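1. Below are the sequence and a predicted model; questions follow.
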Amino acid sequence: MKTTINLILFLLASTLYGQVGVMTEKPQSSLDVNGDFNKKGKLFLDNNGVLSPGQTGQVLVSRGAGVAPTWKALKVPDYESFKFYLIFNDSFKDFNTASNTTGQGVSLSTATSPATIAADLVKGADITTLITTKGFKEITGLAKPFVVNSIESKVYFQFETVVQQNNTAILGSNQMYACGIFVDDKLQSIRLNTLFTSNTAESTFLTHNQIGGASNLSKGDHTVRVACARYTTDNNIVLGIGVPSMTAANNVNNFMTQASLKVDVYEVPENFTDIFSIL
């Protein structure tokens, strides 16, 4: 009984003469709780003179000094252990201007012998070696960083572009080429394709679509890069990848041929951001 009377007197005195602080020496309001707070029964909040008890599942959130707190519903997704979730995704493009036929992609006027393709294009091949000795050229506008946060991860890449040769009805040949996707300068995906010529159409082209992936990359920062090479020799032909094959091309332009790259990072999450830190 004595304890109850003392508590009532304490709260009454605090209301009349000052502020009450729990685990804080400098309370910022009439009642300032800095720590855990246990309360049985209903907790009402005075919002513009109207008593509001909130709804089931809502939490009381501060709106800053001098402003009454408010009730908010948290939309917290359900996470299951050992399941992959999309943690990061983004897309990039290598685009200059629609009216130009230069300034993006790669133009390949010479070819590399395909005799050692099987030995050269293996998982983990170094991009610098392929560029300096095997005729690869990088689409520099697609070199982008991404982050992996967990030990278990799957990263998927989708690369799309237009490939064109400057053939005519008389001059032209079937052009074999390859494009590779590299992570931290190491080859993770490679695709061979052939652009066929035509004796009835000029400046033939195709859409190149490539999907690759990498599993369980180390936690931290990574960089993805894309490079391509040509394998069919024909001195009359220029192969444009992500760019028109010649300035006189009248059936495609920079906008139509631009290269794009999509990156999706799936992880089995290890840590989650405190939901209260994002309110």
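-> Okay, I see it.

2. Please make it C-alpha for all contacts and neighbour counts, starting now.
-> Fine.

3. ok, which stretches of the stretch 101-250 of the chain are strands?
-> 106-108, 137-138, 144-148, 153-165, 175-183, 186-195, 205-215, 220-230, 239-241 (DSSP state E, counting those that start in this stretch).

4. angle of the third one against strand 153-165?
-> Taking axes from the mean of the first three to the mean of the last three Cα atoms, to 10 degrees, one finds strand 144-148 and strand 153-165 inclined to each other by 160 degrees.

5. Strand 144-148: how far from the chain's middle?
-> 7 Å (Cα atoms, centre = their mean, to the nearest Å).

6. most tightly surrounded among the strands of the stretch 101-250 of the chain?
-> For the strands of the stretch 101-250 of the chain, the largest average neighbour count (mean count of other Cα atoms under 10 Å) is found in strand 239-241, namely a mean of 29.

7. Name the residues that touch it?
-> 105-109, 161-166, 175, 228, 230, 245-246, 257, 259 (Cα atoms under 8 Å, 6 or more residues apart in numbering).

8. same thing with stretch 118-136?
-> 111-112, 137-138, 182, 185-190, 227-230.

9. Could you do stretch 191-201 as well?
-> For stretch 191-201, contacts defined as Cα under 8 Å, 6+ apart pick out 163-165, 167-170, 172-180, 204-206, 210.

10. let's go with 7 Å and repeat that
-> Applying Cα atoms under 7 Å, 6 or more residues apart in numbering, the contact partners of stretch 191-201 are 167-170, 172-180, 204-206.

11. Closest one of those to Gly49?
-> Checking the contacts of stretch 191-201 against Gly49 with Cα to Cα, the nearest one is Gly180 at 65.2 Å.

12. Which residues are in contact with that closest one?
-> Applying Cα under 7 Å, 6+ apart to Gly180 gives the contacts 187, 189-191, 226-228.

13. next, the one to line up against it:
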Amino acid sequence: MKNILSALLLASGLMLSAQVGINTDSPKAKLDVNGDMNMRDKIAVLDATDNSLSQGNNDQLLVSQGVGYAPIWKTLRIPEYEPNKFYLIFNNSFSDKAGVEFVTSEQPNMTTSKAATFTKGADITSLKGFKKIDGLSQTISVFSTESKAYFQFETVVQANFGANGNPDTSIDYACGIFVDNKLINMRQRNLRAINSQYPFLTHNQIGIVQNLSKGNHTVSVACSRLASYGDTSKKLAIGKNTSTNINDFVAQSSLKVDVYEVPQVFNPIIN
């Protein structure tokens, strides 16, 4: 009889109290446990939409959705890594239809040779006449000190040349891939007048950089008009069209980024 009376009194206290504390006199929730809790049976989550109980599946975790929302069951997927092997950790691609355009007056006056000027690690501020393709300036993430980042840049280059430039008409240009404004890859080419007007070409280049520091880095692409021959009044466009024989969709630029790493940081799970 004494046990029954105690149980009734405890139940009455629970119903009358808004908050219940175990090992605490000032509970901060409807049930506040100050200490260890040992669950011997099941945990279930109430779905208020249909009053059903969800117990989750084997190996699932109970994840909070924030204040005012019931937690949900989620499956934690952790890939298995072999030590000292590279894995694709970051992958993304970007595009740009605005491009850049150059007239003859924007050609830099290079006081040194191209070989001396275009060196790996050169800061973009030291390379006169280069313009960034804005839509390709993006942030990438690196999580390991052992990494290899691959960049694949593709665009279309066009000049508003007439047919069969006379005298011989062409433009030298260069495009570089930069990480944190430091040059990691450079390609130089020449666009020449041909037997049809408004010629264009597809420009491709691939850059590689190893062992970037852990954290966020900015990758960007910039191009420059280097020299003009023959009719120097013509415009050069990179990643955009100068004439209507192609459009901005055909001329657009793209940049693909792949970062491979030897994983170093893991979040351990204790059973």
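-> Yep, that arrived. Every value quoted in this text rests on a predicted model; they were computed, and no experiment measured them.

14. Same list (the strands of the stretch 101-250 of the first structure) but as TSV, adding distance to Lys83 of the first structure.
-> Output for those, formatted as TSV (distance: least, Cα to Cα, whole Å):
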stretch	distance to Lys83 of the first structure
strand 106-108	40
strand 137-138	35
strand 144-148	16
strand 153-165	10
strand 175-183	24
strand 186-195	24
strand 205-215	14
strand 220-230	20
strand 239-241	38
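
15. out of those, which comes closest to Leu51 of the first structure?
-> Smallest distance to Leu51 of the first structure across the strands of the stretch 101-250 of the first structure (Cα to Cα): 46.6 Å, for strand 144-148.

16. quick one: that closest one to the second structure mean distance?
-> By mean Cα distance after the TM-score superposition for the first structure, the fitted strand 144-148 of the first structure averages 3.6 Å away from its aligned residues in the second structure.

17. and that strand, what other elements does it pack with?
-> For strand 144-148 of the first structure, the elements it packs on are strand 220-230, judged by 3 or more Cα pairs under 7 Å, 6 or more residues apart in numbering; DSSP states H and E.

18. Give the other helices and strands that the strand it packs on contacts.
-> Short answer (3+ Cα pairs under 7 Å, 6+ apart): strand 220-230 of the first structure packs on strand 137-138, strand 144-148, strand 175-183.

19. which stretch among those comes nearest Phe37 of the first structure?
-> strand 144-148 (36.9 Å).

20. now that closest one against strand 175-183, angle please.
-> Here strand 144-148 of the first structure runs at an angle of 50 degrees relative to strand 175-183 (the same axes, to 10 degrees).

21. quick one: strand 144-148 of the first structure to strand 220-230, angle?
-> Going by the same axes, to 10 degrees, strand 144-148 of the first structure makes 140 degrees with strand 220-230.

22. Can you give the contact residues for strand 144-148 of the first structure?
-> 219-225.

23. Please produce TSV containing the helices and strands packed on strand 220-230 of the first structure, extended by distance to Val122 of the first structure.
-> Shown next, in TSV, are these (distance: least, Cα to Cα, whole Å):
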stretch	distance to Val122 of the first structure
strand 137-138	17
strand 144-148	22
strand 175-183	10
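
24. and of those strands, who's closest to Trp71 of the first structure?
-> strand 144-148 (34.6 Å).

25. how big is the offset of whichever strand or helix holds Phe255 of the first structure relative to the second structure?
-> Here Phe255 of the first structure, judged by DSSP states H and E, is contained in helix 254-257. Once fitted to the second structure, helix 254-257 of the first structure is off its aligned match by 3.4 Å on average (mean Cα distance after the TM-score superposition for the first structure).

26. Now do the next helix or strand after that helix: distance to the chain's middle.
-> Downstream of helix 254-257 of the first structure, the first helix or strand assigned by DSSP H and E is strand 259-267. In this view, strand 259-267 of the first structure has its centroid 6 Å away from the chain centroid, taken as Cα atoms, centre = their mean.

27. Can you check what angle separates strand 259-267 of the first structure from strand 175-183?
-> Counting by the same axes, to 10 degrees, strand 259-267 of the first structure points 40 degrees away from the direction of strand 175-183.

28. counting contacts, what elements does strand 259-267 of the first structure pack onto?
-> strand 85-94, strand 153-165.

29. The longest one corresponds to what range in the second structure?
-> In this case it means strand 153-165 of the first structure. Using TM-score structural alignment, the residues of the second structure aligned to strand 153-165 of the first structure are 147-159.

30. among the helices and strands packed on strand 220-230 of the first structure, which is nearest Gly35 of the first structure?
-> Among these, strand 144-148 comes nearest to Gly35 of the first structure, with 33.6 Å by Cα to Cα.

31. Show me what counts as buried in the helix holding Phe255 of the first structure.
-> 254-255, 257 (16 or more other Cα atoms under 10 Å).

32. Show me what that helix is packed against.
-> Helix 254-257 of the first structure packs on no helix or strand, going by 3+ Cα pairs under 7 Å, 6+ apart.

33. aligned partner of Phe118 of the second structure in the first structure?
-> Alignment of Phe118 of the second structure against the first structure is given by TM-score structural alignment, with Leu121 as its counterpart.

34. and its match, how many residues sit next to it?
-> The tally of other residues near Leu121 of the first structure (other Cα atoms under 10 Å) stands at 19.

35. Same check on Ile124 of the second structure?
-> 20.

36. now swap in Tyr260 of the second structure and tell me
-> Neighbours around Tyr260 of the second structure, by other Cα under 10 Å: 22.

37. Surely it touches Ile89?
-> Yes: with contact defined as Cα atoms under 7 Å, Tyr260 of the second structure and Ile89 form a contacting pair (5.7 Å).

38. and the buried residues of helix 254-257 of the first structure as CSV, adding distance to Thr116 of the first structure?
-> Formatted as CSV, the buried residues of helix 254-257 of the first structure follow (distance: Cα to Cα, whole Å):
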residue, distance to Thr116 of the first structure
Asn254, 33
Phe255, 35
Thr257, 29
